[in-house]
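J.: with the input below, show me the fold.
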Amino acid sequence: MYDLETRKRALALVSHGRSLNSVSKQTGISRAAIRQWQVRIEPISRTTECSRPDDLAAYSYLLGLYLGDGCLSRQPRGGYVLRIACADAWPGLIAACRDAILRVRPTNSVCLVRKQGCVMVTSSSRHWPCLFPQHGPGRKHHRRIVLEPWQQAIVDAHPWEFIRGLIHSDGCRITNWTTRMVGGERKRYEYPRYFFTNKSDDIRKLFTDTLAKVGVEWSVLARGSDPFNVSVARRASVALMDAHVGPKY
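T.: Below is the predicted model of the structure:
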């Protein structure tokens, strides 16, 4: 039997890139035991080197996708699978998601797993939890979602990529219409607007805080008593969104 600290020390060696065989030889602990601990014990904090993506702009976009429609799943033999759900209706989004993952982790492979009505863009790596420390048990809107300082610095440097990722996951660009009486005749007017819908108060605030930093005005539209919808409807703000985000395709 090994105490918790011994288990964590062994897992720390694995998290730093050591093989199970080398950790077993160094510690005298069997590889089978270390594999079991990887399943039972959440990964401890990883190194700063592990916590930095290769392409910061691509990471900012991928972070938005992850917060909207992404999740991490532990593999039985260690490591994690990143899954981003992308609707079949948006092949351009699927391609952009795949490209972002490859730019963030160039050595990783990316697979497309087809489900009913969507494609799961997936990639395996033991480093995903340090790149997405918001990972945790349960749904995102049931737990606190806060960016690490290094993540916030990336979002501050690449705000439009972050906004685009959130819109591409849980947002849309639509055309509304209304009618007005002009010269005794009722005329129809159409105008575009953006919506972002997410149940997490924290994720919506990350979205609206970033909008404010780039000069986009927004408002909240509640469904009943639930303020899940963020709307961007003012002409100048829609024009900014069109220039940097645009509709999904």
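
J.: from here on, just use CA atoms for contacts and neighbour counts.
T.: OK.

J.: contact partners for the nearest residue to residue 90 once chain neighbours are set aside?
T.: Leaving aside its chain neighbours, residue 90 sits nearest to residue 249 (4.9 Å; criterion: C-alpha to C-alpha, 6 or more residues apart in numbering). Contacts here follow C-alpha atoms under 8 Å, 6 or more residues apart in numbering; on that basis residue 249 touches 89-93.

J.: for residue 207, same thing?
T.: Residue 207 touches 163, 166, counting by C-alpha under 8 Å, 6+ apart.

J.: which helix or strand contains it?
T.: helix 201-213 (DSSP states H and E).

J.: so which bits of stretch 110-120 are buried?
T.: 110, 112, 118-120 (16 or more other C-alpha atoms under 10 Å).

J.: that should have said stretch 238-248, apologies.
T.: 238-239, 241, 245-246, 248.

J.: which ones are touching residue 169?
T.: For residue 169, the contacting residues are 64-65, 68-69, 86, by C-alpha under 8 Å, 6+ apart.

J.: let's see this one next to it:
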Amino acid sequence: MALGSGYPALLGYYLGDGHISRAARYHALRVSCDATYPGIVADVQHLITAVRPHCRVFLVEAPGVVVVQAHWQHWPCLFPQHGPGRKHERPIVLEPWQEEAVCQAPGDFLRGLLHSDGARVRNWATRRVAGELKRYDYPRWQFSNRSEDILGLCCWALDLAGVAWRRSGPSTVSVSTRAGVARLDELVGPKT
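T.: Okay, here's the model as predicted:
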């Protein structure tokens, strides 16, 4: 299947904060974005037009959110994970052609996931050194999702990108090593 270069990132956004709904003559792809990140809204708009050139993209604003929306009858073909119910209540498995697209651009896929359901935060810990309590402050990337399948896809993509990760909670994957955070900063970029 020939896809635009933005597909892996758009897949990540879809798995994080996207859904597809049926209308009379088309399907609507909707990706909900935090209104405080206009750069992410612009990224999703760009990715939709990279995957489907010349399509009209709509922005629907509500308090605290901007929904990026595009209509097309073939969105379910590009996102076969679409189905009834919530994503964490049904299996989410990539098709072989989707796996191939992610393998070619794991950083783009991670950008979509982390800019939708992730955060770059500052973590801190205290340690006693030579009898004195010292505080250490360091950056960390975290990805949270209630779907075990989507968490697994995030971990798989992190492995493809050579980024060390760990499960820091039942619904959270963390990247805390200096090298891992630097690599994700390079691949994903800041949330703007």
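
J.: TM-score for this pair?
T.: The TM-score (TM-score structural alignment, normalised by the length of structure 2) is 0.95; 192 aligned residues with a C-alpha RMSD of 1.3 Å.

J.: and the two most separated of the buried residues of stretch 238-248 of structure 1?
T.: 239 and 248 (15.6 Å; C-alpha to C-alpha).

J.: neighbour-wise, which one of the contacts of residue 249 of structure 1 leads?
T.: Of all the contacts of residue 249 of structure 1, the highest neighbour tally under other C-alpha atoms under 10 Å goes to residue 93, namely 18 neighbours.

J.: helix, strand, or coil at that residue?
T.: Counting by DSSP: H, G, I helix; E, B strand; the rest coil, the backbone at residue 93 of structure 1 sits in helix.

J.: any idea which element the most centrally placed residue in structure 2 lies in?
T.: Central residue of structure 2 (C-alpha atoms, centre = their mean): residue 113, 1.1 Å from the mean position. Residue 113 of structure 2 belongs to helix 106-117 when assigned by DSSP H and E.

J.: once you drop chain neighbours, what's closest to the aligned residue in structure 1 for residue 78 of structure 2?
T.: Correspondence of residue 78 of structure 2 to structure 1, assessed by TM-score structural alignment: residue 131. Nearest residue to residue 131 of structure 1, sequence neighbours excluded (C-alpha to C-alpha, 6+ apart): residue 51, at 5.4 Å.

J.: isn't the one you found right up against residue 126?
T.: No: if you go by C-alpha atoms under 8 Å, residue 51 of structure 1 and residue 126 don't touch, sitting 11.5 Å apart.

J.: tell me the strands in structure 2, going along the chain?
T.: 18-22, 27-34, 57-62, 65-72, 118-129, 132-144, 166-169, 172-175 (DSSP state E).

J.: alignment lookup: residue 61 of structure 1 to structure 2.
T.: Match for residue 61 of structure 1 (TM-score structural alignment): residue 9.

J.: ok, its match - contacts?
T.: Residue 9 of structure 2 neighbours (C-alpha under 8 Å, 6+ apart): 47, 108-113.
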